[in-house]
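Novice: sequence first, predicted model second:
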Amino acid sequence: MEEKVKVALVQLFEEWADDKVIETEILPQSGSYREYIRLVGEKRTVIGAYNADKKENKAFLTFSKHFASKGLSVPEIYAEKEEEDIYLLQDLGNTTLFDYILHLRIGEGFANDLVLIYKKIISQLVRFQLEGENGLDYSVCYPRDSFDKQSMIWDLHYFKYYFLKLAKIPFDEQLLENDFQKFSDYLLDAPRDYFLYRDFQSRNIMLVNGEPWFIDYQGGRKGALQYDLASLLYDAKADLPQQVRDDLLDFYLQEIQKVQKVDAKAFTSFFQGYVMIRIMQAMGAYGFRGFYERKEHFLKSIPFALRNLEIILQRIDLPIEVPELVKALRSVIASEFLKEVGKDDKAKLHIEINSFSYRRGIPLDKTTNGGGFVFDCRAIHNPGRYQEYVEMTGKDQPVIDFFKEKSEMDEFLASVYHIVDMSVDKYISRNFANLQVSFGCTGGRHRSVFSAESLAKHLKEKFDVNISLRHIEREIEGS
């Protein structure tokens, strides 16, 4: 984020909130060019956004206000400066549905808690599609106000040029174009007078106190009911078991029937087709971001997409013949090149280091491998007991000096380094992917923060590893 944009967002926050920014955090970009920063004030925390695409901004801001008026769980818009392409919105924290899936997945199964959350999400999806559609100003939709023939052909060409061609999949150009036309005409026969969220997937759903909230709907438009459900259930790296998908499809049909009569057989037939076009659209994105823009983490979704594609091709029974399209998709599944893409045999060990408060509980292990350590820092002399350090953290120099001069911290950390180093050496030699180390204390602000910072510095200097560092109590205070 450019400094002038950051300054403008800080100024907008301080003018709107009558508060002073004391901390900022640049948030990582995902698949878009929008930029986000967390602004932490003395009284509250918000997210600042910058997007040079004015039309996309207008769509997002208009939709947000409309959905909020319907009681849907979307972030509140606090302030905006249209001429500077910036706005402030509610901070929903850091936990996406995708993060939660990593926490709760059990082996090859699927945790009951996750099924319940998905059912909550599906119930809200029905509300977006029907209640959200009522009175929505579709004139602000961007780039089109309907998922129509043009939109579908764009997606299919995206798949052709950025995935098939870059992955060197052979096909007959004219025959494939003929199938694209026939396939899109078939999908257009489904009723399409509903709000289509467009990117309804696990990274665009936040969990706040166990309840789903929704973001990134600026690409919304009119469309068929099936598309968003396909996006949710066949989200590549979410990797839902097929039986769970089938059960959730049945649940969706029960929910939609409560408010509108739907032919379940016809719905399901179209649903399979919309799963196909959604997978192809996603693969186009993986190809563009991964093969073309060289963003490797997008390539890691390809193996999951291949499995989804194989499943749907085994099950689909379209009333039309699209032989060249099916042939190309089967070639995608069989491609030895694509089977190797996304594999990360030479990846560096990733070490997640956390500080936390025991009052909130020990952090969950996202990888579910159960590896790692939790160190209790509460035996160390606590600077938080002294008034001059209460408002500080383990990153502030006076607190650092306290630990160096008036505590047992050096001895404690020497033991930690010895134990953790042994594991890091072994994990690297055995090509393990993840290690988690957490430090806990009473308040999660002084001893645990200093310990986490110190271990991160030590490991960066000694090993060639990737490290992520989280101070969980700071995140909670900022929410």
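Specialist: Arrived safely, thanks for sending. This structure is a prediction, so every number in the text was calculated from the model and none was measured.
Novice: every contact and neighbour count from this point should use C-alpha atoms.
Specialist: OK.
Novice: strands of the stretch 251-400 of the chain, start to end?
Specialist: Assigned by DSSP state E, counting those that start in this stretch, the strands in the stretch 251-400 of the chain fall at 350-357, 373-376.
Novice: pick the most deeply packed of these.
Specialist: strand 350-357 (a mean of 24; mean count of other Cα atoms under 10 Å).
Novice: would you mind putting the strands of the stretch 251-400 of the chain into a markdown table with distance to residue 330 alongside?
Specialist: Output for these, formatted as a markdown table (distance: least, Cα to Cα, whole Å):
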| stretch | distance to residue 330 |
| --- | --- |
| strand 350-357 | 35 |
| strand 373-376 | 45 |
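Novice: can you say which of those is nearest to residue 465?
Specialist: Nearest to residue 465, of all these, is strand 350-357, at 6.1 Å by Cα to Cα.
Novice: which residues touch stretch 412-420?
Specialist: By Cα atoms under 8 Å, 6 or more residues apart in numbering, the list of residues contacting stretch 412-420 from outside reads 451, 455, 458.
Novice: going through these, which ones are buried?
Specialist: Buried by 16 or more other Cα atoms under 10 Å: 451, 455, out of those.
Novice: and the contacts of stretch 412-420, which is closest to residue 229?
Specialist: The closest of the contacts of stretch 412-420, once distances to residue 229 are taken by Cα to Cα, is residue 455, at 43.5 Å.
Novice: residues contacting that closest one?
Specialist: 413, 417.
Novice: again with residue 437
Specialist: In this structure, residue 437 makes contact with 351-354, 372-375, judged by Cα under 8 Å, 6+ apart.
Novice: would you list these in JSON lines and tack on distance to residue 235?
Specialist: What follows is these, written out as JSON lines (distance: Cα to Cα, whole Å):
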{"residue": "351", "distance to residue 235": "26"}
{"residue": "352", "distance to residue 235": "25"}
{"residue": "353", "distance to residue 235": "28"}
{"residue": "354", "distance to residue 235": "28"}
{"residue": "372", "distance to residue 235": "29"}
{"residue": "373", "distance to residue 235": "32"}
{"residue": "374", "distance to residue 235": "33"}
{"residue": "375", "distance to residue 235": "36"}
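Novice: in addition, the following structure is provided for comparison:
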Amino acid sequence: MKFVIVTGLSGAGKSQAIKSLEDLGYFCVDNLPPTLMAKFADACYQTEGKIDKIALVIDIRGGEFFDDLFENLKYLKNQGYKYEILFLDASDKTLVKRYKESRRKHPLAPEGRILQGIELERKRLDEVKYKATNIIDTSKMTTRQLRERITRIYADEEQLDNQLMITVLSFGFKYGIPVDSDLVFDVRFLPNPFYIPELKGFSGNDKQIKDYVLNFKESNEFISKLYDMLEFLIPNYIKEGKRQLIVSIGCTGGRHRSVTIANTIYDKLSSKGYKVNKEHRDINEDKKKGGFKL
């Protein structure tokens, strides 16, 4: 049986996550009080396979009952019930923006500032985040991207052909390291095309930047060493049952060097038959801000 507990910050995307799991055939229950989780799990495990995929949303909306979560998780473990915890996270700035757009009050600060509620919620969720099996940062995700990420993690083995799903993610360090990264690599040691006026307007998806970055010996040595390491790691991850691997590659702004290197690693992994996806998280951030700033 697949048993997924969905939790995380209010406004981080739990509702969309549970919809995506429902589309994958999960029996879903939203806002189940943690104190009822053990009895619910017992009932589901006694169906002899009639209910074989379950997803529960449990968060601070349960009020004082939320504190019962860890006692019930301990019960599940003692009973031999295998479960996973999916934690949805987002930056404070993103959460405040979403609350203002929806005009909703934060459940922990109904009469106060939204940010105060977010800070309090982070503290209360700190321990469960530490125990999470998968963490997804939705700060810069569209609904479609979140749905695709959840599908890659929780789709049936048959759908994934029993293979690890790899995401090669480029990002800019000045916009923060992706919190759901498994491996993070810094390519800021490579020459930066930002400083070349005729190149800085292009991105790593353009031939001009690709040719510039890959023209350096250091770039090709780094790619070779990183790919060799991934070829060693991936079969071992698969052997241990890992289903998702996020390889994050960062430069200063996430537009030039990291994009080129991520594209090259993606191409190499794809050519070997691995299931691989690529995302360029910050490729347009500088353009949205009206310029290319350091």
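Specialist: Sure, I can see it. Keep in mind the model is a prediction, meaning the values are calculated, not measured.
Novice: how about the strands of the stretch 251-400 of the first structure, which one is nearest residue 388 of the first structure?
Specialist: With distances scored as Cα to Cα, the stretch of the strands of the stretch 251-400 of the first structure nearest to residue 388 of the first structure is strand 350-357 (20.4 Å).
Novice: what about that closest one, distance to the chain center?
Specialist: On the basis of Cα atoms, centre = their mean, to the nearest Å, strand 350-357 of the first structure sits 20 Å off its chain's mean C-alpha point.
Novice: and for stretch 247-258 of the second structure?
Specialist: On Cα atoms, centre = their mean, the centre of stretch 247-258 of the second structure falls 17 Å from the chain's centre.
Novice: quick check: chain neighbours aside, which residue is closest to the residue mapped onto residue 362 of the first structure from the second structure?
Specialist: Matched by TM-score structural alignment, residue 362 of the first structure corresponds to residue 177 in the second structure. Counting by Cα to Cα, 6 or more residues apart in numbering, the nearest residue to residue 177 of the second structure once its immediate chain neighbours are dropped is residue 171, at 7.3 Å.
Novice: how close does that neighbour sit to residue 45 of the second structure?
Specialist: Look at residue 171 of the second structure and residue 45 of the second structure: by Cα to Cα, to the nearest Å, they are 42 Å apart.
Novice: related to what we said a few turns ago, these two touch, right, the residue nearest to residue 177 of the second structure and residue 285?
Specialist: No: look at residue 171 of the second structure against residue 285 with Cα atoms under 8 Å: they stay out of range, at 10.0 Å.
Novice: one step back: can you tell me which of the contacts of stretch 412-420 of the first structure lies closest to residue 269 of the first structure?
Specialist: Nearest to residue 269 of the first structure among the contacts of stretch 412-420 of the first structure, with distances taken as Cα to Cα, is residue 455, at 54.7 Å.
Novice: the second structure: which residue goes with that closest one?
Specialist: By TM-score structural alignment, residue 455 of the first structure lines up with residue 265.
Novice: how much does the helix or strand in which that match is found stray from the first structure?
Specialist: Assigned by DSSP states H and E, residue 265 of the second structure belongs to helix 257-271. Taken against the first structure, helix 257-271 of the second structure registers an average deviation of 0.8 Å after superposition, with mean Cα distance after the TM-score superposition for the first structure.
Novice: got the buried residues for that helix?
Specialist: Buried positions in helix 257-271 of the second structure, judged by neighbour count with 16+ other Cα under 10 Å: 257-266, 269.
Novice: ok, residues contacting stretch 185-198 of the second structure?
Specialist: Under the contact criterion Cα under 8 Å, 6+ apart, stretch 185-198 of the second structure has outside partners 199-201, 209, 212-213, 218-219, 247-252, 256-258, 292.
Novice: give the aligned range of stretch 188-206 of the second structure in the first structure.
Specialist: Going by TM-score structural alignment: stretch 188-206 of the second structure matches residues 378-396.
Novice: any chance you could list residues touching both of residue 171 and residue 285 of the second structure?
Specialist: Common neighbours of residue 171 of the second structure and residue 285 (Cα under 8 Å, 6+ apart) are residue 253.
Novice: show the contacting residues for residue 271 of the first structure.
Specialist: 226-227, 230.
Novice: now do residue 358 of the first structure
Specialist: Contacts of residue 358 of the first structure were listed using Cα under 8 Å, 6+ apart, and they are 440-444.
Novice: that one and residue 439 of the first structure: what is the separation?
Specialist: Per Cα to Cα, residue 358 of the first structure is found 9 Å from residue 439 of the first structure.
Novice: got CSV for the contacts of stretch 412-420 of the first structure, with distance to residue 431 of the first structure too?
Specialist: Output for the contacts of stretch 412-420 of the first structure, formatted as CSV (distance: Cα to Cα, whole Å):
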residue, distance to residue 431 of the first structure
451, 26
455, 21
458, 21
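Novice: thank you, goodbye.
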